[in-house]
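# dropping a prediction and its sequence here:
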Amino acid sequence: MSRVPLTGWKLGYHALTFVLVVGLLMAPALWNGYPLIYFDSEDYVEMAFSLQPIIWRIMTYGVFCTIAKAFGTLWAVPLAHAILTTWVLHEAVMGFIGRWRHMVFLGVGLALALFTGLPWVSSQVLADVFAGVAILGVATLAFGEGLQTWRRFCLMVITAISICVHMSHVAVAAGLLLVLVVVWLGSRFMLRMPRPRMFCPVAAIVGGILLVPLTHQLLMGRFVFSESGQVLQLALFIQNGMAKRYLDEVCPQGADLEMCEHKDELPRTADEFLWGPSPFNEMGGWTAMHDEASQIVSGAIRTFPAEVLQAAWANTWEQLNSIESGEDLVPMTWHFVRTQLRRYPDEFKQFRFARQQRRPPIDFFAMNSFQIPINWGAELLTPILLAVAWKRRDRTTTGLAIIVVAAIIGNAIVCGALSNPHDRYQNRVVWLALFTAIIGAVRLDQRFAGQRRIAIRMENEALAVEAARGKNVSS
């Protein structure tokens, strides 16, 4: 059943809360004086203008950044982030909450702005904000109630866009598709299990996944997802020692690998191998190393399966615990300057005098000191909330909690075990735990309030009947 449409002052108040949440999600960029720039931002801004591939990036977020090119300002990117994120938050609250929705929506916006790093993620020229948006979009399409058809369609489009802008989002979304199938099958045998709506979330996930190779086919002439995955996996194996161990095993036996000549020169971290002084470029870089990287990775997995699994578990656990805000938001006094001057020269003064470029750099210690315990608490509370909702047969909260728990773990696996643990990878999705905790608490309170109202009404009716009986007897 659809919710009653908002009219009059309620519609105006609702619109005001929407604008306020958009402002909250843009607050770090406004405070900074310019959108926050990450090291990867340069590549995406350049792709927005050239529409030419960069082998270690997928092009979909570069296409998204053409919105800044169209408006002639990089401010368009964090504004688009904030509007799309607020829209999905709004639809999620509308789908999961029955009463006082506008108040809950504003409260959720305030809580996420104060107690999570979501506004800082939203204010960056980076695809990270869409990681959590995609997950919440899938959960709302599957378990949200009362959304009109046109709103579901808009939510499907935003969710698909959120999935396609980064390969890690694609991987997590594919995992959520399997989770939805399992939950749907389970609902046929267990009455407590929520039954998800399948068409809309499946369409959004499949559409988002296919947008990646379709975009590459249109712009590059190649129907591919990524041309750098094997090299990135090799870098991770270098970091956890599996590559060196495999090379020590096969190189003395005459393996035809160029890396055998450099196995004793390998750096300690994946980032140093790819971006620092290492033999990587000497061996041909991303293109030349693709096939050899695949051979080394697959060979290490076959030769040391238990050790690779142990390293993957360690990386996943490290990623789950890495949730700090502000990773690598350092002064860009050299990295982004040329791109800024070439693409947005009129905004160079804003960029140059933004707080991000000042010394000392932005200090996130105070913010992380209270946000991290809150987010850890929310992550611990979400499985408990799932158990309570399951016991009380609250299928909507159960479905939301299942998706969020699965996505947080899945994101840690994809970014930790398959890529390289970084705080920003988990920070971009951990806010979903606090969102779920708030929604679950509100739904539980409203459910108890509804039960209390029913009990009071029944008690009043019983007293009225008793009074009527007494009056009849006395007469």
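On my side now, so go ahead.
# C-alpha from now on. contacts and neighbour counts both.
Noted.
# so how many other residues sit close to the nearest residue to residue 413 once chain neighbours are set aside?
The shortest distance from residue 413 to any residue other than its chain neighbours is 5.1 Å, reached at residue 316 (Cα to Cα, 6 or more residues apart in numbering). Residue 316 is flanked by 25 other residues according to other Cα atoms under 10 Å.
# in terms of secondary structure, what does the helix or strand encompassing residue 316 contact?
Element membership of residue 316 [criterion: DSSP states H and E] is helix 305-320. Counting contacts by 3 or more Cα pairs under 8 Å, 6 or more residues apart in numbering; DSSP states H and E, helix 305-320 packs against helix 395-412, helix 423-474.
# what does it contact?
Helix 305-320 is contacted from outside by 240, 242, 300-301, 408-409, 412-413, 415-418, 420-423, 425-426, using Cα atoms under 8 Å, 6 or more residues apart in numbering.
# go again with 7 Å.
Residues outside helix 305-320 that contact it (Cα atoms under 7 Å, 6 or more residues apart in numbering): 240, 301, 412-413, 416-417, 421-422, 426.
# need those residues in TSV (columns: neighbour count and distance to residue 130).
Below are those laid out as TSV (neighbours: other Cα atoms under 10 Å; distance: Cα to Cα, whole Å):
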residue	neighbour count	distance to residue 130
240	21	29
301	17	32
412	29	16
413	23	18
416	26	18
417	26	21
421	24	18
422	20	17
426	26	12
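# burial of residue 289, as a residue count?
20.
# gap between it and residue 299?
When distance is defined by Cα to Cα, to the nearest Å, residue 289 is 15 Å away from residue 299.
# show me which positions of stretch 210-222 end up buried.
By 16 or more other Cα atoms under 10 Å, the buried positions in stretch 210-222 come out as 210-216.
# what about the residue nearest the centre of the chain, which SS state?
Nearest to the geometric centre of the chain sits residue 131, at 2.0 Å (Cα atoms, centre = their mean). At residue 131 the chain is in helix, as set by DSSP: H, G, I helix; E, B strand; the rest coil.
# and here is the other one:
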Amino acid sequence: MAFTKGNAVRDSPVECGSADSPPFSAPKPWWVRLLITLLGAFILFVPTMLNRDVFLYWDTPTYINGAETGLAKLFGEHFGLTPSRVIPTAGLGSTSGGVYLAGRSVYYGALLVAAIVAGSLMIVAAVQALVVSWVILFFFRVFLPGREGCALLSMVVLTIFTPLGYFVGLAMPDVFAGVIILLITTLLCGWRQTGLADRGVAFAVLSFAMLAHNSHPPLAFLTILAGCIFIRPGRGAGISVIRPVMLIGIAVCAGLVGEVVFTRVATHAIGVPPVRLPFLSAHLQEMGPGTTYLNSHCPQAHFEICNDRARLPVDWRDFMFSTDPVTGVFALADASAKRRISGEQVAFALAVLKDQPVATVGGLGVAFVKQLTMFRVQEIYILDTVAPWLPPAEYRRAMQSVTAGLGNLEQVLTVFTYVTVSLSVLALTAAVIRARMSGELARGSMLWSATKIVIAGLIINAAVCGIVASPYDRFQARVIWLLPLLALAHLAAMSRRRRPALPETVSKASNA
């Protein structure tokens, strides 16, 4: 039997190698699904409404600055939103001095600028709430069809007890990291349960997510690899795996092409290419092996940071952003030195690895494990530093928000998050034990295959961020809500299996 209007054929074998396909559930009309999605978006948008503004981060003005600078190049210098396109990071967020950053997506910045022009940055939070609501409901429609109520209840729990509501309202692309993991999982494991409309929306969301931050393409690529490993090919499954991989791969390529286009256009317009932050150098010198290498091989090594070895090691953030002469390195360097530090970071990392392989690999392994357990919610109350660099109307709105005052939201949300994640681990462990005893895990149901891929995505995110950059709570906090979502999905699945069929339903089924 097949359903029209974007609903997929349901009598095909399940891609994840399972004989346990989701039970039949008649599709709801499009307008009902739209209303449910809007209701979910409203739930996720509540923290932003209660705050009376979006949540801001140190880099938010940098994203706005980059897009605004590009628009000024296109439409003239009269186009201006912010008080100044030079923000207080020693030229790291502007074209002054010939230095401007890659990695602060001009595409996400364009979304912020469009929202400002339309009236408020809260529009960005509303868009992000709508995207996350659709993705969570898409996940439930594929793996637990007919359980929209459980999906909405899950959004309530995630909004209150995890950082999801905060990241939905944060004027940063962080929330798209979790969206990427969940969408890739849903497409890989549930391709035949999706229709053309679902695939089109998923492709659009993934493509923008790839453009929103340069950490997203490697996260997506590695999650695809993990998915292909965990999917157990069944009869006819190979074709259905190839198709979602191709769709996701095109979206990843869109992100890479967008980065190349930005670099070429910006280089042509400004005269010099953008500069990437030296995350690898900052991490290695703080970790220890980098500083040891510099002390042993400078000045013969001829790396630019040899000139700063006397003040090393310092915190990796101070290395890149501090303007204090005692701790700052990259931000204090002139334009040519910045470019050399940035351009030499891969060669420096390889030299350190060759010189101290055990210490380097061991240190990176520790950083990865540490990142797995770091997901505190921090830096909500930073408006006094960030807000002055926003457009005047946004500045006034920010200073009237709840987070403009002192508060303990960070501590409360951090406690809620760690407790919720701990309970989720226990719930998933109990579900694994139950599934092993019942044989469900051996049969490889769709939901269990999806669970493995999502957990792999969480581990990959920790590896990408903790190793390439440095362990930092925000990096894992942006995706940790996926673990409670899995636990809630399994609880919903168990409650459905325990529910006895109504006699009338059984009678109709037998007659059919």
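Cool, the structure landed. Here the structure is a predicted model, which means the values were calculated and not measured.
# please state their TM-score.
Put the two chains on top of each other and the TM-score (TM-score structural alignment, normalised by the length of the first structure) is 0.84; 441 aligned residues with a Cα RMSD of 3.1 Å.
# thinking again about what came up before, which member of the contacts of helix 305-320 of the first structure is positioned nearest residue 332 of the first structure?
residue 422 (19.5 Å; Cα to Cα).
# aligned to the closest one, what sits in the second structure?
Counting by TM-score structural alignment, residue 422 of the first structure lines up with residue 472 in the second structure.
# map residue 347 of the second structure onto the first structure.
Using TM-score structural alignment, residue 347 of the second structure lines up with residue 295 in the first structure.
# how much does the helix or strand harbouring that match stray from the second structure?
Using DSSP H and E, residue 295 of the first structure falls within helix 290-303. Comparison of helix 290-303 of the first structure with the second structure after fitting gives an average deviation of 1.7 Å (mean Cα distance after the TM-score superposition for the first structure).
# got the contact list for residue 362 of the first structure?
Residue 362 of the first structure is in contact with residue 356, counting by Cα under 7 Å, 6+ apart.
# report the separation between it and residue 374 of the first structure.
21 Å.
# what do you get for residue 148 of the first structure?
Counting by Cα to Cα - residue 148 of the first structure and residue 374 of the first structure are separated by 34 Å.
# on that earlier part again, now for the contacts of helix 305-320 of the first structure: which two are most distant?
Largest pairwise distance in those, by Cα to Cα, is 25.6 Å, between 301 and 426.
# by contact count, what packs against the helix ranked longest in the second structure?
Criterion DSSP state H: the longest helix present in the second structure is helix 237-270. Under the contact definition 3 or more Cα pairs under 7 Å, 6 or more residues apart in numbering; DSSP states H and E, helix 237-270 of the second structure sits against helix 175-190, helix 196-212.
# tell me which of these is the most buried.
Among these, judged by mean count of other Cα atoms under 10 Å, the one packed with the most neighbours on average is helix 175-190 (a mean of 26).
# what packs against that helix?
So helix 175-190 of the second structure, by 3+ Cα pairs under 7 Å, 6+ apart, packs with helix 122-143, helix 196-212, helix 216-230, helix 237-270, helix 446-463.
# now the ones you listed in a markdown table, with distance to residue 401 of the second structure?
Output for these, formatted as a markdown table (distance: least, Cα to Cα, whole Å):
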| stretch | distance to residue 401 of the second structure |
| --- | --- |
| helix 122-143 | 12 |
| helix 196-212 | 26 |
| helix 216-230 | 30 |
| helix 237-270 | 34 |
| helix 446-463 | 31 |
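# between those helices, which one is closest to residue 156 of the second structure.
helix 122-143 (11.0 Å).
# what's downstream of the closest one, the next helix or strand?
For helix 122-143 of the second structure, the succeeding helix or strand toward the C-terminus, using DSSP H and E, is helix 148-161.
# ok so, going back, for the helices and strands packed on helix 305-320 of the first structure, please prepare JSON lines with the additional fields distance to residue 89 of the first structure.
Shown next, in JSON lines, are those (distance: least, Cα to Cα, whole Å):
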{"stretch": "helix 395-412", "distance to residue 89 of the first structure": "13"}
{"stretch": "helix 423-474", "distance to residue 89 of the first structure": "9"}
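# out of those, the one nearest residue 265 of the first structure is which?
Comparing these by Cα to Cα, helix 423-474 comes nearest, at 27.4 Å.
# just give me how far that closest one sits from the chain centre.
Centroid separation for helix 423-474 of the first structure versus its chain: 32 Å, with Cα atoms, centre = their mean, to the nearest Å.
# in the second structure, what stretch matches stretch 79-90 of the first structure?
By TM-score structural alignment, stretch 79-90 of the first structure lines up with residues 126-137 in the second structure.
# before we move on, the earlier item: who does the helix holding residue 295 of the first structure touch, helix- and strand-wise?
helix 229-239, helix 242-250.
# buried residues in the longest one, which are they?
Using 16+ other Cα under 10 Å as the test for burial, helix 229-239 of the first structure gives 229-239.
# quick one: map residue 28 of the second structure onto the first structure.
In the first structure, residue 28 of the second structure lands on residue 6 (TM-score structural alignment).
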